[in-house]
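1. Using only what follows, build the 3D model:
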Amino acid sequence: MFPLDEIDNIFEAAARSRVFKNREVLLPDYVPLELPHREAEIKRLAEVVAPALRGERPSNAFIYGLTGTGKTAVTKYVLRRLEELAKARGSSVSWIYVNVRQRETPYKVLADMGEQLGLRVPFTGLSIGELFSRIVKRLSKLEGVYIVVLDEIDFLVRKGDDVLYDLTRINEHLPRAKVSLIGITNSVKLVDSLDPRVKSSLGEEQLVFSPYNAEQLKDILSRRASMAFNEGALEEGVIPLVAALAAREHGDARRALDMLRVAGEIAEREGADRVSEDHVYRARQEIERDKASDVIRTLPLHSKLILAAILKASLTSPEGRATTGEIYDAYRQLASSLGLEEVTLRRVSGVLGELDMLGIISSRVISRGRYGKTRVVELAVSPDTVIGSLSEDPTVGSMVQSMSTKGLTGKRGRATS
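-> So this is what the prediction gives:
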């Protein structure tokens, strides 16, 4: 058993950190009092929701942008201020926030909405139609404007857009309350995949958030670091390095802040007085490894099978990559060996697009001369990361482990850890 006095030493060392002053300001859910370099987006969203102060329903809105470009922070920032002003003016304006990805299913999304409206919703047992009817009944007894924010709305669309369609039509059933929707997504192509009826209702206003550049990230990191770290705890080159790495790879402020936080945590665990550039590089490796593993573990079964097919096809290819057709053939073999009904080639292509967006694979179209063009796919993370994550799945785990024992992992292609 681990000695209790050593546990006490760990806790005491953390309590008197020589690195952190307030670690929480670097966490993803922290919304600062100021949002630098997003003034134009704040102004535009404020203009969209301002009619709520007059008791009018604001237009529905779609907010696009890559991960970590401030979409969620700006939305919460504006809506919190809107609610404060409404309360001061005696107006009834409220907002409801649901992270669709975390809620997983349409039922849970509606349940979360219902609970924030004061409904008691059973964990299971109701149909989606019945749950929606209860939300409508609850809203029918209320007055004022309600702004519903559906963050990572693409995860709801993937389950079908029936619930989304019902939400865009909810005002038809309400005598006094008014509901406006704000959808937040990383995918600029999402609107194109919607039912035309949903598309026309939900896409009334559209805001696009561009990635941060290195100078903007440096400014954001400097502001947060002044609140998060003790004076002198960061070596001079740490913030410029984190900003440069983040801007070069993704322009993602959230991941840049994560990198800075994890670098500080590594330094703290080692008992260092200052965070160095070496701590940053190690933090970057740790974040990339953990992020890919977490994403892979939460994939649906057939997405895991398709990823296993990519692993098998790419590692047996001299170039370390495979075409969509080769991946589909490998996927069909894996599904058949498990006695599962296979999905269509079109659905496999859709999953490949999702995996590409998540950064697990990379794909591009190449020309084969007179044979036309074809799409080739390769892993964007190390095969060991894929094998380790998929091996935890009870359905595909043994199959993936057998790939490893047959020596497929001797080839690493172009994947990076």
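2. alpha carbons only for contacts and neighbour counts from here, please
-> OK.
3. ok, and for stretch 153-162, which residues are buried?
-> Residues of stretch 153-162 classed as buried: 153, 154, 155, 156, 157, 161 (neighbour count, 16 or more other C-alpha atoms under 10 Å).
4. I meant to write stretch 245-261 there.
-> Neighbour-count burial for stretch 245-261, counted by 16+ other C-alpha under 10 Å, picks out 245-247, 250-261.
5. and residue 96, that one's in a strand?
-> Yes - membership of residue 96 in a strand is supported by DSSP: H, G, I helix; E, B strand; the rest coil.
6. Contacts only, for residue 254.
-> By C-alpha atoms under 8 Å, 6 or more residues apart in numbering, the residues touching residue 254 are 28, 67, 68, 69.
7. As a markdown table, the buried residues of stretch 153-162 with secondary structure and distance to residue 93 would be great.
-> Formatted as a markdown table, the buried residues of stretch 153-162 follow (DSSP: H, G, I helix; E, B strand; the rest coil; distance: C-alpha to C-alpha, whole Å):
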| residue | secondary structure | distance to residue 93 |
| --- | --- | --- |
| 153 | coil | 22 |
| 154 | helix | 26 |
| 155 | helix | 27 |
| 156 | helix | 25 |
| 157 | helix | 27 |
| 161 | coil | 27 |
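8. Tabulate those (JSON lines), appending distance to residue 76.
-> Shown next, in JSON lines, are those (distance: C-alpha to C-alpha, whole Å):
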{"residue": "153", "distance to residue 76": "16"}
{"residue": "154", "distance to residue 76": "19"}
{"residue": "155", "distance to residue 76": "20"}
{"residue": "156", "distance to residue 76": "20"}
{"residue": "157", "distance to residue 76": "22"}
{"residue": "161", "distance to residue 76": "24"}
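9. Strands - which of the buried residues of stretch 245-261 land there?
-> The members of the buried residues of stretch 245-261 all map outside strands under DSSP state E.
10. where does residue 64 land in three-state SS?
-> Per three-state DSSP, the local secondary structure of residue 64 is strand.
11. ok, and the closest non-adjacent residue to it?
-> Spatial nearest neighbour of residue 64, chain neighbours left out: residue 208 (4.8 Å); criterion: C-alpha to C-alpha, 6 or more residues apart in numbering.
12. how many neighbours does the one you found have?
-> 15 (other C-alpha atoms under 10 Å).
13. Looks to me like it is in a strand.
-> Yes - under three-state DSSP, residue 208 sits within a strand.
14. please give me the structure for this one as well, since I'd like to look at both together:
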Amino acid sequence: MDVLDEVFERVVKARIFRNRSVLSPDYIPDKLPHREREIRALGSIVAQALKGERPSNVFIYGLTGTGKTAVTLYVLRRLEAKAKELGAPVSYIYVNCRQRDTPYKVLAEIASTLDVRVPFTGLSTAEVYTRLVRRLKKLRGHVIVVVLDEIDWLVKRKGDDLLYKLTRIGYELGLDAAKVSIIGVTNDVKLVEMLDARVRSSLGEEEIVFPPYNAKQLEDILRERAELAFNPGVLEPDVIPFCAALAAREHGDARRALDLLRVAGELAEREGADKVTVEHVKRAWVEIERDRVREVVSTLPLHAKLVLLAVLELTAEGKRYTTTGELYDTYSNLASKLGIERVTQRRVSDIIAELDMLGVISARVVSRGRYGKTRMITLSADPKAVRDALSEDPLVRILLGAE
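-> Sure, this is the predicted structure:
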């Protein structure tokens, strides 16, 4: 038996998983524990569609892994099923703005779902919008709920013009056309501050905030999924509480908890183990953290990478934290070494806030009495994982090589 045959045989014979897909972030369960309040709130808003009325636009926000997308899709699938039962023309369209990160791509996704032919490229955004409006005017009596998930990716790159158009599309459609409601979902709780006042008032007709899960709630979620995902008796008793505790430490992220459980099971399966242990979870944590940091850092612009490198350098060798002033000086020195123009201290402050939101650093504002306030900046991610991810950028690698 060669190496691959041995690997394939071991995985085929493994009895760890019953249904691995249950632990996938795309899986929407039949029950969503500890989100009854949010389900009721969103359900009562969109229920107006069953009477042929346009539901209010909704702005949903909360940290990553708090169940925003799962609850939204769960409610809308149930709404669509109830509408079919009643013979009401109600449907929803889901667009992930991280994947469709330009106004053209977002409009093309909405239009194509409504059977409007739109080429991958070649038209102006205005033309795609015109075709969409034309189609909606023909769908008389229909109520359509459009979900724009992770809208912060769109707004930060391309502004909020498209949001303004979509939230005001009813004025162009008139009374006899389809009625369109927008649900905006974001991980960035500060995004509302970036929006134009008109967009903010239109999109935020209703707002729902999703709080983080605590360790006990995460444990309940994991136990329900584990029953479906794993064969009986393969999880050691401490595995689920340990996964929940680690994820609760990371802002109550249910997605992280589920990923931990899944990767721990995969590690156990690969080595032919009969049980998933706490040791598998510890190894899964290291693997996930490395992948998460690589994904986050690879999408950062150069100056954000230099700011992150400055944090890495300043908090090395046991130093607990740095301040904005120290960080700006070190960043400026790194930019100078590369021969590029540095950005302003205000822009670096914005970058610090963005890195904090992404969970790579922690920036806590503390009062220093009569000396005013300052930010204590620490590295939240594993230093080696950050260094490895930064080294994938050829320019940053020059600086790392010079150390």
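15. where does the TM-score land?
-> TM-score of the superposed chains, computed with TM-score structural alignment, normalised by the length of the second structure, equals 0.92; 399 aligned residues with a C-alpha RMSD of 2.2 Å.
16. Quick one: the contacts of residue 254 of the first structure as CSV, columns for neighbour count, secondary structure and distance to residue 373 of the first structure too.
-> Formatted as CSV, the contacts of residue 254 of the first structure follow (neighbours: other C-alpha atoms under 10 Å; DSSP: H, G, I helix; E, B strand; the rest coil; distance: C-alpha to C-alpha, whole Å):
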residue, neighbour count, secondary structure, distance to residue 373 of the first structure
28, 14, coil, 41
67, 21, coil, 30
68, 22, coil, 34
69, 22, coil, 34
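17. which one of those is nearest residue 274 of the first structure?
-> In terms of C-alpha to C-alpha, no member of these lies closer to residue 274 of the first structure than residue 28, at 22.9 Å.
18. Please enumerate the strands of the stretch 201-350 of the second structure.
-> Listed in chain order, the strands of the stretch 201-350 of the second structure (DSSP state E, counting those that start in this stretch) span 206-210.
19. In it, mark out all the helices, start to finish.
-> Residue ranges of the helices in the stretch 201-350 of the second structure, as given by DSSP state H, counting those that start in this stretch, are 215-229, 239-249, 254-270, 278-298, 302-314, 324-338, 345-357.
20. Which elements pack onto the fifth one?
-> Judged by 3 or more C-alpha pairs under 8 Å, 6 or more residues apart in numbering; DSSP states H and E, helix 302-314 of the second structure is in contact with helix 324-338, helix 345-357, strand 373-379, helix 383-390.
21. other SSEs contacting the first one?
-> When you say that, I think you mean helix 324-338 of the second structure. Using 3+ C-alpha pairs under 8 Å, 6+ apart, the elements in contact with helix 324-338 of the second structure are helix 302-314, helix 345-357, strand 373-379, helix 394-401.
22. cutoff 7 Å now
-> helix 302-314 (3 or more C-alpha pairs under 7 Å, 6 or more residues apart in numbering; DSSP states H and E).
23. average gap between the helix it packs on and the first structure?
-> Once the two models are superposed, helix 302-314 of the second structure sits on average 3.0 Å from its counterpart in the first structure (mean C-alpha distance after the TM-score superposition for the first structure).
24. Need the counterpart of residue 76 of the first structure in the second structure.
-> With TM-score structural alignment defining the correspondence, residue 76 of the first structure maps onto residue 73 in the second structure.
25. Residue in the first structure paired with residue 137 of the second structure?
-> Counting by TM-score structural alignment, residue 137 of the second structure corresponds to residue 140 in the first structure.
26. Now for that match: which residues touch it?
-> By C-alpha atoms under 7 Å, 6 or more residues apart in numbering, the residues touching residue 140 of the first structure are 174, 175, 176, 177.
27. Just the buried ones from those residues?
-> By neighbour count, with 16+ other C-alpha under 10 Å, these hold 174, 177 as buried.
28. list the ones among the contacts of residue 140 of the first structure that the second structure also has?
-> Retained in the second structure (both residues aligned by TM-score structural alignment, their matches' C-alpha atoms under 7 Å) from the contacts of residue 140 of the first structure: 174, 176, 177.
29. Output those residues as CSV; include the columns secondary structure and distance to residue 97 of the first structure.
-> CSV is the format used below for those (three-state DSSP; distance: C-alpha to C-alpha, whole Å):
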residue, secondary structure, distance to residue 97 of the first structure
174, coil, 20
176, coil, 21
177, coil, 17
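30. Pick the one among these closest to residue 12 of the first structure.
-> For these, the nearest to residue 12 of the first structure is residue 177 (52.5 Å; C-alpha to C-alpha).
31. That closest one - nearest residue in space that isn't next to it in sequence?
-> Distances taken as C-alpha to C-alpha, 6+ apart place residue 143 nearest to residue 177 of the first structure, at 4.3 Å, with adjacent residues excluded.
32. just residue 223 of the second structure next, same as before
-> That would be residue 240: by C-alpha to C-alpha, 6+ apart, it lies 7.1 Å from residue 223 of the second structure.
33. what about that neighbour, how many neighbours?
-> Close neighbours of residue 240 of the second structure, defined as other C-alpha under 10 Å, add up to 24.
34. Let me see the residues that make contact with stretch 24-37 of the second structure.
-> If you take C-alpha under 7 Å, 6+ apart as the criterion, stretch 24-37 of the second structure is touched by 21, 70, 74, 217, 221, 255.
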